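Chemist: Test case, fold it:
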Amino acid sequence: MINYNANISIQERTENFAIRVIKAYFELNKRPFDDAAKILSKQFLRSGTSIGANCSEAKYAQSNKDFINKYSIALKEANETIYWIKIMIKSELVSK
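Modeler: Here you go, the predicted model:
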């Protein structure tokens, strides 16, 4: 079960999420001759790990505008990650 502790920083949450994404990526790529899994999991890996990278960059933003931009990118990447998860579930590549 996931512990949603409000005391954990967004950087730590997104880092933990990225680690889960990486583990899921490795599991999806254990399937031999499954090109769909390889392609979708790579997209999922890129967007899922990008969330934390952008939040980490925002921590050292040079201005408020830069800070907002980094978090806006992180939000877009989070939405893309949700999309890939939905596609993988609906295509029965993974279980809900």
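
Chemist: okay, CA-based contacts and neighbour counts for the rest of this
Modeler: Noted.

Chemist: unless I'm mixing things up, Arg81 is touching Ser47, no?
Modeler: Quick fix: residue 81 reads Thr, not Arg. Yes. Contact status for Thr81 versus Ser47: in contact at 5.5 Å, counting by CA atoms under 8 Å.

Chemist: now the other sequence, so there's something to compare against:
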Amino acid sequence: MKKNIVKNKSFEFSLKIIELYKILQSQKEYVISKQLLRSGTSIGANIAESEAGISRADFTYKLTISSKEARETIYWLQLLEQSNLVTLETDLSDYIKDCNELIRLLTAIVKTINSESN
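Modeler: Below you'll find the predicted structure:
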């Protein structure tokens, strides 16, 4: 069975986001933490959903949505990082780096699919 790198990485990222969400909640940061939880876990959910795509276009669409969710996640992470709403022992730049890696993987997959279709 073939390893699905992007699916595995997005799942691991979701677990990290859940842990960060718990930390943010403990510091009484409720609004951005919930947005971050939704977008950060949605990346992997859309990748998982893409596997059941009814067509190549549906598959590509779900991966594109995952990429958009990853970009939104970076936005929330940067907002947290620069707003100083909470004090974190965790360096958010690692989360941003992981999210950018997911974006690069998703972009490469979508570009490959699109080039094979043409």
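
Chemist: Put one on top of the other, what's the TM-score?
Modeler: After superposition, the two chains reach a TM-score of 0.83 (TM-score structural alignment, normalised by the length of the first structure), with 86 aligned residues with a CA RMSD of 1.4 Å.

Chemist: Quick check: the aligned residue for Asn46 of the second structure in the first structure?
Modeler: Using TM-score structural alignment, the equivalent of Asn46 of the second structure in the first structure is Asn54.

Chemist: Now do the same contact list for that match.
Modeler: For Asn54 of the first structure, the contacting residues are Lys70, Tyr71, Ile73, Ala74, by CA atoms under 8 Å, 6 or more residues apart in numbering.

Chemist: Please give the element, helix or strand, for it.
Modeler: Element membership of Asn54 of the first structure, judged by DSSP states H and E, is helix 35-58.

Chemist: so the following helix or strand past that helix corresponds to what in the second structure?
Modeler: Proceeding C-terminally, helix 35-58 of the first structure gives way to helix 64-90 as the next helix or strand, assigned by DSSP H and E. On the second structure, the counterpart of helix 64-90 of the first structure by TM-score structural alignment is residues 56-82.

Chemist: Comparing that stretch with the first structure, how large is the average distance?
Modeler: By mean CA distance after the TM-score superposition for the first structure, the fitted stretch 56-82 of the second structure averages 0.3 Å away from its aligned residues in the first structure.

Chemist: Next one: Cys99 of the second structure relative to Lys9 of the second structure, how far apart?
Modeler: Cys99 of the second structure is 9 Å from Lys9 of the second structure, where distance means CA to CA, to the nearest Å.

Chemist: More neighbours: those two, which one.
Modeler: Shown here are Cys99 of the second structure and Lys9; by other CA atoms under 10 Å, Cys99 has more neighbours (25 against 17).

Chemist: which ones are touching that one?
Modeler: Cys99 of the second structure neighbours (CA under 8 Å, 6+ apart): Phe13, Ala70, Arg71, Thr73, Ile74.

Chemist: This completes my enquiry, with thanks.
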